[in-house]
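Visitor: coords below, sequence missing:
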């Protein structure tokens, strides 16, 4: 009998986790102990895996993330607790905030769409498809459990008499002995963790001072319903989490990666809109490079699951973005084809959402949602595709602060009434598909021919920006403006206009001039100021590549500049900084020269969106596409800055031959025309070479940050790494 205890304990995970499979219609749902009658443990989640295949518990540690037991998701937890990263194999739901009554409407029900497992203990982070905003997460403890310490535990497991009770139950553990990643515990006063309690919280303190020390992992289950009455032991093992704070923060606080096959490894989409398909020049393709060496794929309109058909000059992929549009844990690719002909309307344009799946884009049941005028719902259905609309020339995709996916689609060639090319944009979110123009209530600017409203768009969780870089300000043609909106829908069902921006406003530096093209490029990122609980503000970067600058008394035509603005949660703005190359002797790298077009492109990122924003986490990259490098005309360059603080600090100059980009600079390569930040890299697309078809470089952030050292870059080039040796403008857009 002395040997029975350790052998029994080694098999406890199997007994605890596999047991609920026999429940069939419903998972187990509460621990032996005291039923909860208030909201004190509302951070505890009931987790249902598959069609009630398994029932577990979990803990809300962030508005979008649970901690729970890896054994809930392991194929055979008696053999191994290994869990693949990425989307769970079986559909998994989590009910949070209903500790006192699972049948109530309190809290929230969410789907688990991503797993981030530990390899050293029975713990996994589980991302929810949307944030839970009405339940406060619990913080992690920072000190280990001590022998003799009493800790509270909770779970949605069986009781002595109920198979699936509707209330969370709690009990008290006494810590027997802590180990490196776990602690042995004994239930006090006859309480024990039962089947379904796996992953539930083990906490120190109560109420607002409660801290998560561990998770229920294994138990002898003495006294639990359907356990041999001869089993009276109430001990078990808890998986420690008090030392996992930095790991949790690194996962929870990181920007979302592009992951088309939902395996937890970052993927890359590279557009080549000039590529030929079936001999049709300029039909366009998007090439996918799956991370982790899982191969490549080509997406084009000749695939039977992609809307339309490849035609010469379509330029499929001229604009792209990414978002998990159907909230299943797999990133979806949004593709604009603004030169698509619809019927007799040439260059009418359209947009497709191409859905990711475990087998890659296009391998799931849901493959393509198409947006074009004259079809679908809302403003798409009620509008008419016309020649030159160019729907899909610009795209911004993302999720609101509430986690709801959205699209902003520019149609800059749209006629408003009889006014040609005044421009329009479509906003799509849930059942909303609404058009926005300068004729909409509260939108700044007037409807004028050739404004091109919607030529560029940007959006983040809080705000939307739609620019008209050809807008006439006063009598200054092509001076440009931008309109800023919130995601809140107004009485017309449109995003609420907040304000307009142009250089004739007193609060904006400079002055509107012909051809400035204010708004030719846009970047928008969420910003968390000091003292704010969340990133509820935004910072907007606006490029004016046609700006003429007076440098040391000499006019530099089309040298270009970028301005940044802080957008508050209340919907007001203030200008932060103005960026330009300046002179050879100032602290900003480069020299302003006529025709540089500084700001032809901009990219920005907040590398720590959950933390208070700092100069180190808020990054800006500016493309200077027509910069001459030495005597090499239009070689192009990039300057990086911080979005916070002075432009003369935290900047770095990038040209071919620096930051890991191979040299020498090439004429007309226009480095900087395609730039995109992720949380860890700056992607630089060079569709005009080097290489016969174009090249993309992925530069670690250390390579493009002031004072950083160069690390190894990744090169994507047709003819290498499984990419076919074909194309026309490979790297035109990278996501």
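Guide: That came through fine. Predicted, not measured: the structure shown is a model, and the values here were computed from it.

Visitor: going forward, measure contacts between C-alpha atoms and count neighbours the same way
Guide: Fine.

Visitor: my guess is residue 380 is in a strand, correct?
Guide: No: under the criterion used here (DSSP: H, G, I helix; E, B strand; the rest coil), residue 380 is helix, not part of a strand.

Visitor: Please verify my assumption that it contacts residue 374.
Guide: Yes: between residue 380 and residue 374 there is a contact at 5.8 Å, judged by CA atoms under 8 Å.

Visitor: and the two? which has more neighbours close in?
Guide: residue 380 (19 against 16; other CA atoms under 10 Å).

Visitor: ok, now which ones touch the more buried one?
Guide: Shown in contact with residue 380 (CA atoms under 8 Å, 6 or more residues apart in numbering): 371, 372, 373, 374, 433, 434, 435.

Visitor: Against that first model, consider the following:
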């Protein structure tokens, strides 16, 4: 009995239903069952996948607005030999049509598949789309597996009895023969069978997803030997994969420049010498999985400009998949680049990821400088001291559209010198934002430096002007918050401005507070909301004087951080202030002159799809001026929850204290000046030494109160394939 069953499954395995489409005039379409009417949205979550230029066609099912579940055999090099599929970007361009029962129609959505997350125990892979799908409800997973004798519905876009490549979604029924741990054997009911092109199609019980079509004898399918009458098949179970799916779908995105599914890291040394040019700047790329190290500088033929003394290439960086191909792209600011005769005008570039690593693809880079290109950037004039690229933030909107915000805090606005501006790019949108734009809070004034700080998430944008004068107090500072929705005048819609003389912000505006010197915005999903439709905004004010004795003595430049919510309606409410306080309160440290707490901020939501909690919303605050004992400017880092009580969630990190930063505190090391959170770790740069600089990747548990201290990953010149040279290694990381 076992022998005959083995022969049967071997026969089925030779007939995996991913189908070559090279001979088809149109994409393949459906099971040998009943066509679904155009008006019937019952199976709208079913998708049709085309791999390569019509190399293969498969079916799939939407299980999340951004993710499909389908058969790994659709992407395997030789499905008859192995179902192994590399994780990461698909090796061939892959498209998906979702919510379109008739492929000749226009309803539903068309998307690109940009990431694969395969299972190793069954014919299943998760496929991420370049943008979420709106208007189509994902299929819910069943809570129990198939049982012998029950009837299940299946759907797909494969061949029919009479057509090689029909255009209609079809459905039919299976009877379950027997179930195993990861699969079940089935027989098509009433002569129906899964055909080539149906691999990965949903198998359903009462509308809930039990499995995916995987293998079939294909009896009755077009092009199959008429002597083959069996409609037997195999489905891959998915009812037990909820935790796996939720874990992948709900995770924060990793940086993956070469699309292999392993996290990479870009480390800037903007003070590095390139050739003989000091402070020209460079970026070191460390590819995950031991795949090597690369150097990017302006002397490469695919990077704009040329390495020159004092350019400070990579003085700012961020990442986004700008061209939506599944490979992370790096946005690099070159703050002090001369443009023509305009000294320190600055510019920025997008450097594209590719299968062979950065700079190896057909599209290598896109260059942006004032007076060139398109839109507001072309309309602007490069002028001395503009410092375009001083800050850059990038990400995607709630609709999945990539955006970039880049600042030029020295930009002249009209005749007002160094008022400052920012540029916003999203698709065809290329617009300037400054304080003379309609409804933008504040007014353009000399030396405001609007854009000296930036933050953005999928909901909102924050632009700081820490040098802004408020009611006569110079450098008191302010900021403006915007929506990604465009104003009638074409720029992002302003929502509100904040400064410390407003009733909605604690404290009071004082000279040299540097309010909004640093900013962070983090997507927030409140209880009762279906999505993350709010933001948590943190505002650093490192020049703030704080008192530890009831006001009698002010500690100049002690610093503090203000935290609050930006609601879906675009309103602000402060929730807390964070500062070191007194020696006997529940927050580590004591406010002291020159600490400059809040000079840097980094925040992350480690579970962006779930209801936000104190554990998932994390904030790290740099205090680079902290004196430790008699060691001045040694620096330290506080980590907090963005939404829970400060003291109970505060962890103090300094060099040599056992959290992962080795050595002992050193004078003028400014620990905390260079920090960056991801979903799993806190990167801490030490560009001011000791030595040539270093970068430490602390696991999340090292940054959480009561968390277990785990080994850190160390990036240091002279180790791990990195050249033994550096000037400000670790100044930026993404």
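Guide: Here it is on my side, so go on. All values derive from a computational prediction rather than experimental measurement.

Visitor: I'd like the TM-score for the two structures, please.
Guide: Remark: TM-score between the superposed chains equals 0.98 [TM-score structural alignment, normalised by the length of structure 2]; 729 aligned residues with a CA RMSD of 1.2 Å.

Visitor: re the thing from before, of the contacts of residue 380 of structure 1, which ones are shared with structure 2?
Guide: Checked against structure 2 using both residues aligned by TM-score structural alignment, their matches' CA atoms under 8 Å, those keep these contacts: 371, 372, 373, 374, 433, 434, 435.

Visitor: what are the ranges of the helices in structure 2?
Guide: Counting by DSSP state H, structure 2 has helices at residues 2-13, 242-249, 375-379.

Visitor: any chance of those helices in TSV, with distance to residue 641 of structure 2 too?
Guide: Converted to TSV, the helices of structure 2 look like this (distance: least, CA to CA, whole Å):
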stretch	distance to residue 641 of structure 2
helix 2-13	51
helix 242-249	22
helix 375-379	38
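
Visitor: which one of these is the most hemmed in?
Guide: Burial of those is given as mean neighbour count (mean count of other CA atoms under 10 Å); helix 375-379 ranks first at a mean of 17.

Visitor: whereabouts in structure 1 does it align?
Guide: Alignment of helix 375-379 of structure 2 against structure 1: residues 378-382, by TM-score structural alignment.

Visitor: Quick one: average offset of that stretch versus structure 2, please.
Guide: Average distance, stretch 378-382 of structure 1 versus aligned residues of structure 2 after superposition (mean CA distance after the TM-score superposition for structure 1): 0.8 Å.

Visitor: pretty sure residue 289 of structure 1 is touching residue 269, no?
Guide: Yes: assessed by CA under 8 Å, residue 289 of structure 1 is found in contact with residue 269 at 6.5 Å.

Visitor: These two: who's more crowded?
Guide: A direct count of neighbours by other CA under 10 Å for residue 289 of structure 1 and residue 269 places residue 269 higher, at 26 against 22.

Visitor: Residue in structure 2 paired with that one?
Guide: That one, residue 269 of structure 1, aligns with residue 266 by TM-score structural alignment.

Visitor: List the residues that contact that match.
Guide: Remark: with contacts taken as CA under 8 Å, 6+ apart, residue 266 of structure 2 is in contact with 283, 284, 285, 286, 733, 734.

Visitor: In TSV: these, plus distance to residue 30 of structure 2.
Guide: Listed next are the contacts of residue 266 of structure 2 as TSV, based on distance: CA to CA, whole Å:
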residue	distance to residue 30 of structure 2
283	49
284	49
285	45
286	45
733	48
734	44
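
Visitor: nearest to residue 353 of structure 2, of those?
Guide: Closest approach to residue 353 of structure 2 among these (CA to CA): residue 285, at 11.0 Å.

Visitor: Now do the contacts for the equivalent of the closest one over in structure 1.
Guide: Matched across to structure 1, residue 285 of structure 2 falls on residue 288, judged by TM-score structural alignment. Going by CA under 8 Å, 6+ apart, residue 288 of structure 1 touches 267, 268, 269, 270, 296, 297, 298, 299.

Visitor: Which residue in structure 2 aligns with residue 90 of structure 1?
Guide: Residue 90 of structure 1 maps onto residue 92 in structure 2, by TM-score structural alignment.

Visitor: Just confirm residue 159 of structure 1 contacts residue 31, I think it does.
Guide: Yes: between residue 159 of structure 1 and residue 31 there is a contact under CA under 8 Å: 5.3 Å.

Visitor: Give the intersection of the neighbour lists for the two.
Guide: Contacts common to residue 159 of structure 1 and residue 31, judged by CA under 8 Å, 6+ apart, are residue 194.

Visitor: In terms of neighbours, single out the busier of the two.
Guide: Each of residue 159 of structure 1 and residue 31 has its neighbours counted (other CA under 10 Å); residue 31 has more, 32 against 29.

Visitor: Give me the neighbour count for residue 164 of structure 2.
Guide: Neighbours around residue 164 of structure 2, by other CA under 10 Å: 24.

Visitor: now swap in the one 5 residues further on and tell me
Guide: The tally of other residues near residue 169 of structure 2 (other CA under 10 Å) stands at 29.

Visitor: Repeat that for residue 425 of structure 2.
Guide: Counted with other CA under 10 Å, residue 425 of structure 2 comes out at 19.

Visitor: Not including adjacent chain positions, what is the nearest residue to the residue mapped onto it from structure 1?
Guide: Aligning on TM-score structural alignment places residue 425 of structure 2 opposite residue 428 in structure 1. Distances taken as CA to CA, 6 or more residues apart in numbering put residue 407 closest to residue 428 of structure 1, at 5.0 Å, once the chain neighbours are dropped.

Visitor: That neighbour matches what in structure 2?
Guide: So, by TM-score structural alignment, residue 407 of structure 1 is matched to residue 404.

Visitor: Wait, that match touches residue 389, no?
Guide: No: assessed by CA under 8 Å, residue 404 of structure 2 is found out of contact with residue 389, at 11.1 Å.

Visitor: Compare the two (neighbour count), which wins?
Guide: Taking other CA under 10 Å, residue 404 of structure 2 and residue 389 do not tie; residue 389 has more neighbours (34 against 22).
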